[in-house]
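[1] take a look and give me a structure for this.
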Amino acid sequence: IFILNPCAVDAVQASKACLLEVADLVVVNKSYRDCAAQTVRDLKFETHVPVLMLVAARAEGVGDLVEAIEAHHRADTPARRTARARAQVLSLAQSRLHAHPELDALAAAVAEGRCDAYSAAESLITGSVVDSR
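    Modelled structure (predicted):
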């Protein structure tokens, strides 16, 4: 479940960060705000999953959220679970690669022509040493 506030750049950032790809439900909290309806429209355009409105502080929309969660559990299939797991694995792998201690050195080696991007990527993934002299 991905929960965000309306009127913020959260919807755009979520789309860019691929968060909407792994969400099973999207909830717009503080839906009493003027821009909530537009945020919901934008999100419905960006994703294929249910987008719900909620005012958590007043428990408005909680029943709909519970119903959507239960419906999701009833409709969950092995293929959907596999797709979610795949997206999670890829996201975690991407995070680890971004934080890899050799990334900057490999990027510099590619930029300076000391090795090609394919060899550098293979080195980053496998942890092997690439000849970048």
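[2] from here on, contacts and neighbour counts on C-alpha atoms
    Noted.
[3] which parts of the chain are strands?
    For the chain, the strands defined by DSSP state E occupy 2-4, 26-28, 51-53.
[4] need those in TSV with distance to A107 and mean neighbour count, can you?
    Below are the strands of the chain laid out as TSV (distance: least, CA to CA, whole Å; neighbours: other CA atoms under 10 Å):
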stretch	distance to A107	mean neighbour count
strand 2-4	34	16
strand 26-28	37	23
strand 51-53	40	22
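[5] and for comparison, fold this next one:
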Amino acid sequence: MEVSQAIEALAALAQESRLSVFRLLVRQGPAGMAAGDIARAVAVPPNTLSTHLAILSRAGLVASRKAGRSVIYAMDVAGTRALLSFLVEDCCRAERSVCDQLIETALAGCCPSEAASECCT
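    Predicted coordinates for the structure are as follows:
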């Protein structure tokens, strides 16, 4: 991940509603949630939520897919893994086992453990 991409991702998370949306989607896992359900869960008007989701999507933290007439949003595992790896990059160079533990803990429950251990490669 480039520094500019990390800055964009961190900036996307540096807003209360977007952070709430991201954390909600992390809890939902790969199944994700429909936009309307997200709006209700975080008490954000739908038009405002659309803007937040677009920012999170451009930052590579959220992905969307069509399901009938709904748009389902979920955490983008690859983008989130890339950001976490970037943040602990120096840790990985110093002591790989510490990095593995950080990434595994951060992604526990939403990513397969074998994939989480590959975050810093």
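[6] quick one: TM-score?
    Once the chains are laid over each other, their TM-score by TM-score structural alignment, normalised by the length of structure 2 reads 0.26; 65 aligned residues with a CA RMSD of 5.5 Å.
[7] rewinding a little: quick one, which of the strands of structure 1 gets closest to T39 of structure 1.
    Proximity to T39 of structure 1 (CA to CA) singles out strand 26-28 among these, at 7.8 Å.
[8] Q28 of structure 2 reaches A74, doesn't it?
    Yes. The pair Q28 of structure 2 / A74 is scored as a contact, 7.4 Å apart, by CA atoms under 8 Å.
[9] who has more neighbours, those two?
    A74 (25 against 16; other CA atoms under 10 Å).
[10] that one falls within a helix, correct?
    No. Counting by DSSP: H, G, I helix; E, B strand; the rest coil, A74 of structure 2 is not part of a helix but strand.
[11] my read: it touches S57, true?
    No. Assessed by CA under 8 Å, A74 of structure 2 is found out of contact with S57, at 9.8 Å.
[12] residues shared between the contacts of those two?
    A63 (CA atoms under 8 Å, 6 or more residues apart in numbering).
[13] just the helices in structure 1 please.
    Ranges of helices in structure 1, per DSSP state H, are 10-16, 19-22, 36-46, 62-75, 78-98, 103-111, 117-126.
[14] buried sites along the last one?
    The neighbour-count check on helix 117-126 of structure 1 (16 or more other CA atoms under 10 Å) flags 119-121, 123-124 as buried.
[15] ok, back up a step: can you lay out the strands of structure 1 as a markdown table showing distance to Q88 of structure 1?
    Below are the strands of structure 1 laid out as a markdown table (distance: least, CA to CA, whole Å):
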| stretch | distance to Q88 of structure 1 |
| --- | --- |
| strand 2-4 | 14 |
| strand 26-28 | 17 |
| strand 51-53 | 21 |
